[in-house]
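Participant: No letters, just coordinates:
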């Protein structure tokens, strides 16, 4: 069994795509012969992130992170985030001659530049420095890969995402959920400036609007839009039922690198309205009956009303966490296999994985 240590600054109690992607991948990696260990902020003292207190930043030392990594005895190291833990893990890998992989989950430069007077060009210089030291940087979509390659990132490989189509599924809709008139337009996710929610909430649309989630902008937006229902964070079956109640799922963000909630909506049989940007365009561009993309978000919302729930569901069924987890593992094995000192051991690992898949392929 090969040991993978994942270092991430994003973890519970945060509710976001990074956390969900990591935890869902971990659930399937054990079936592929992996023993996964996590290094997260839960193991260290932390402080609230400035302007975003829901995110905790670890306050620790190189020695403590190095000791945590050595206790894990990793065969492979994957660094998920560019935060304090990610930086210290990167330092440990380079100091010890250990290859590592990374992932570009979040538009870090844009988010920081929106909050502090730091030029994006400087921040992308940091991004190149951080990721280009690794053996591979995983990205979710082709459009993101093209964009990052143009910005000088190297060794980009694909890691898609999945969806639990058992939990997120079409359900019978209630006539007036929460007393709201239909059609019901819903946005689900972090209630934060980078999600561009006013672009949705300002629209003149028939029926009602609902926002599910929490974040630093919630109080301000609730006061500004008294006719919109803000439900706060929902989990599990409660969340799945809310997805299924929507007539249209509205995704107003222009800065997400994928958009896991898009898949959750599609799996629920709910068409999606979004801008034609990275994430939505990769998922929906070839599936016009499952949603609508338009620079005029109002037009996208209105067109999505006539899209087919069955088409939305069919798109979601092409994604699975099992396939995404295999892709993640393959990326790690291939990235590390380019390192001569690991070549022999990795060939044995790859052979075991192939044998395991062959033995289960017909089940």
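Facilitator: That came through, no problem. Just so it is clear, the structure is predicted and the values come from calculations on it, not from any experiment.
Participant: can we go C-alpha only for contacts and neighbour counts from here?
Facilitator: OK.
Participant: dump the residue contacts of residue 114.
Facilitator: residue 194 (C-alpha atoms under 8 Å, 6 or more residues apart in numbering).
Participant: where does it sit relative to residue 108, distance-wise?
Facilitator: In this view, residue 114 and residue 108 are 10 Å apart by C-alpha to C-alpha, to the nearest Å.
Participant: Second structure follows, compare the two:
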């Protein structure tokens, strides 16, 4: 089976969406799938206003249609609501192709954090985008319930995983800083609510891994914080394992893969009691979720690392890929069956008048 995954989020971006899609691409062959990515690569690009690190493709519907025709996919999955996503959606609708979508970010809240746009307008925009999809994949039950409340239909669960071979405790620390070390990893942007973490009165050290448009301002405002920039692979995993508490101040993430990476590294989590952290850590004892983020960070120091490791062991990218491709296989099969029924009905409708003419 040939599956095309269309996404505006791709390298050189480093975030949970890109990581998830990379994993699905890698898992394709093991599921009998030949995957191909349709990304901004190969198109002229411009920076997203207020966030130049995110590049938007200046593609055309004709160019997208050509890419699709060259690959000849059996199914198309549209991962993001950007230019690539909208153009791919337009081609699918014009060609009467069945497609699925996924919802990764609490887009209405993300937009509201940057511009004075009512959330109801954003949800209307999102319903229009995802409405024609045969299925909308979301990461948690909380996101599913939220979208259902806003009129979304055909919602499917697609969980996330963590690379346990990479993220695990390590005997040696790579951070030579006063302890305890409170860590945050992710995009350094206003919607991540990092200031809520950086402004806390905490002992020891605060460390931020990641980059983004808010980094320069935050570094000036909080000179006592260690900003390490973007880190990946073994380097990132070692930083997780060298810290004492992972602080996740975001109010808008639907899941937060960094939460699983922290837990897999034996790192307890402090966060607000919002969707994402609540879905991941419910009843696990591996996190402290509280409106008092300072109190949560200090309380998390008492959580045994074994509790965090036990939580992380329940997540895998294999099970995530099983869900992702399982939905696609089922929907593609339903589309084929519907097409066969339509073809059968059309043939018989055309044969009726022909038989009547023969009798005459």
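Facilitator: Right, received. Where do you want to start? All of these numbers come straight from a predicted model, not from anything done at the bench.
Participant: on that earlier part again, overlap in contacts of residue 114 and residue 108 of structure 1?
Facilitator: Taking C-alpha under 8 Å, 6+ apart as the contact criterion, residue 114 of structure 1 and residue 108 have no common neighbours.
Participant: Let me know the distance separating residue 18 of structure 2 from residue 328 of structure 2.
Facilitator: Taken as C-alpha to C-alpha, the span from residue 18 of structure 2 to residue 328 of structure 2 is 19 Å.
Participant: neighbour-wise, which of those two wins?
Facilitator: Taking other C-alpha atoms under 10 Å, residue 18 of structure 2 and residue 328 do not tie; residue 328 has more neighbours (21 against 18).
Participant: Looking at structure 1, name the residue matched to the more buried one.
Facilitator: Aligning on TM-score structural alignment places residue 328 of structure 2 opposite residue 332 in structure 1.
Participant: got a list of what its match touches?
Facilitator: 76, 78, 101, 136.
Participant: For the first one, the count of nearby residues, please.
Facilitator: Residue 76 of structure 1 has 20 neighbours, counted by other C-alpha under 10 Å.
Participant: In contact with it, which residues?
Facilitator: The neighbours of residue 76 of structure 1, taking C-alpha under 8 Å, 6+ apart as the test, are 2, 3, 4, 5, 99, 100, 332, 336.
Participant: Turn these into a markdown table, including distance to residue 234 of structure 1.
Facilitator: As requested, those are arranged in a markdown table below (distance: C-alpha to C-alpha, whole Å):
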| residue | distance to residue 234 of structure 1 |
| --- | --- |
| 2 | 35 |
| 3 | 33 |
| 4 | 31 |
| 5 | 29 |
| 99 | 38 |
| 100 | 35 |
| 332 | 33 |
| 336 | 39 |
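Participant: gap between residue 250 of structure 2 and residue 116 of structure 2?
Facilitator: 19 Å.
Participant: One more: residue 101 of structure 2?
Facilitator: Distance from residue 101 of structure 2 to residue 116 of structure 2, by C-alpha to C-alpha: 27 Å.
Participant: Which one's more surrounded, the two?
Facilitator: Between residue 101 of structure 2 and residue 116, counted using other C-alpha under 10 Å, residue 101 has the larger neighbour count: 27 against 8.
Participant: Surely that one is within a helix?
Facilitator: No. Using DSSP: H, G, I helix; E, B strand; the rest coil, the assignment for residue 101 of structure 2 is strand, not a helix.
Participant: what residues are up against the aligned partner of it in structure 1?
Facilitator: Aligning on TM-score structural alignment places residue 101 of structure 2 opposite residue 102 in structure 1. Contact analysis of residue 102 of structure 1 by C-alpha under 8 Å, 6+ apart lists 78, 79, 80, 81, 131, 134, 136, 137, 138.
Participant: between those, which has the most around it?
Facilitator: Most crowded among these, counting by other C-alpha under 10 Å, is residue 137 at 28 neighbours.
Participant: what residues are up against it?
Facilitator: By C-alpha under 8 Å, 6+ apart, the neighbours of residue 137 of structure 1 are 101, 102, 103, 104, 131, 154, 155, 156, 157.
Participant: Repeat that for residue 61 of structure 1.
Facilitator: residue 88.
Participant: do the one 10 residues further on as well
Facilitator: By C-alpha under 8 Å, 6+ apart, no residues touch residue 71 of structure 1.
Participant: Tell me how far it lies from residue 42 of structure 1.
Facilitator: Taking C-alpha to C-alpha, one finds residue 71 of structure 1 at 16 Å from residue 42 of structure 1.
Participant: same question, residue 216 of structure 1
Facilitator: 21 Å.
Participant: what do you get for residue 169 of structure 1?
Facilitator: 33 Å.
Participant: wait, is residue 218 of structure 2 part of a strand?
Facilitator: No. Residue 218 of structure 2 is assigned helix when assessed by three-state DSSP, not a strand.
Participant: quick one: contacts for it?
Facilitator: residue 195.
Participant: Need the counterpart of it in structure 1.
Facilitator: By TM-score structural alignment, residue 218 of structure 2 lines up with residue 221 in structure 1.
Participant: Next: residue 202 of structure 2.
Facilitator: Per TM-score structural alignment, residue 202 of structure 2 is aligned with residue 205.
Participant: any idea how far that match lies from residue 40 of structure 1?
Facilitator: Distance from residue 205 of structure 1 to residue 40 of structure 1, by C-alpha to C-alpha: 42 Å.
Participant: What's the local residue count around the nearest residue to residue 27 of structure 2 once chain neighbours are set aside?
Facilitator: Leaving aside its sequence neighbours, residue 27 of structure 2 sits nearest to residue 321 (C-alpha to C-alpha, 6 or more residues apart in numbering; 6.5 Å). Neighbourhood size, residue 321 of structure 2 [other C-alpha under 10 Å]: 25.
Participant: you'd agree residue 297 of structure 2 is up against residue 247?
Facilitator: Yes. Counting by C-alpha atoms under 8 Å, residue 247 is a contact partner of residue 297 of structure 2 at 6.7 Å.
Participant: do you know how far residue 28 of structure 1 is from residue 82 of structure 1?
Facilitator: Residue 28 of structure 1 is 24 Å from residue 82 of structure 1, by C-alpha to C-alpha.
Participant: So these two - more neighbours on which side?
Facilitator: It is residue 82, of residue 28 of structure 1 and residue 82, that has more neighbours when counted by other C-alpha under 10 Å, with 25 against 17.
Participant: ok so the more buried one is a strand residue?
Facilitator: No. Counting by three-state DSSP, residue 82 of structure 1 is not part of a strand but coil.
Participant: Which residues are in contact with the residue lying closest to it once chain neighbours are set aside?
Facilitator: Distances taken as C-alpha to C-alpha, 6+ apart put residue 130 closest to residue 82 of structure 1, at 7.3 Å, once the chain neighbours are dropped. Residue 130 of structure 1 is in contact with 82, 87, 90, counting by C-alpha under 8 Å, 6+ apart.
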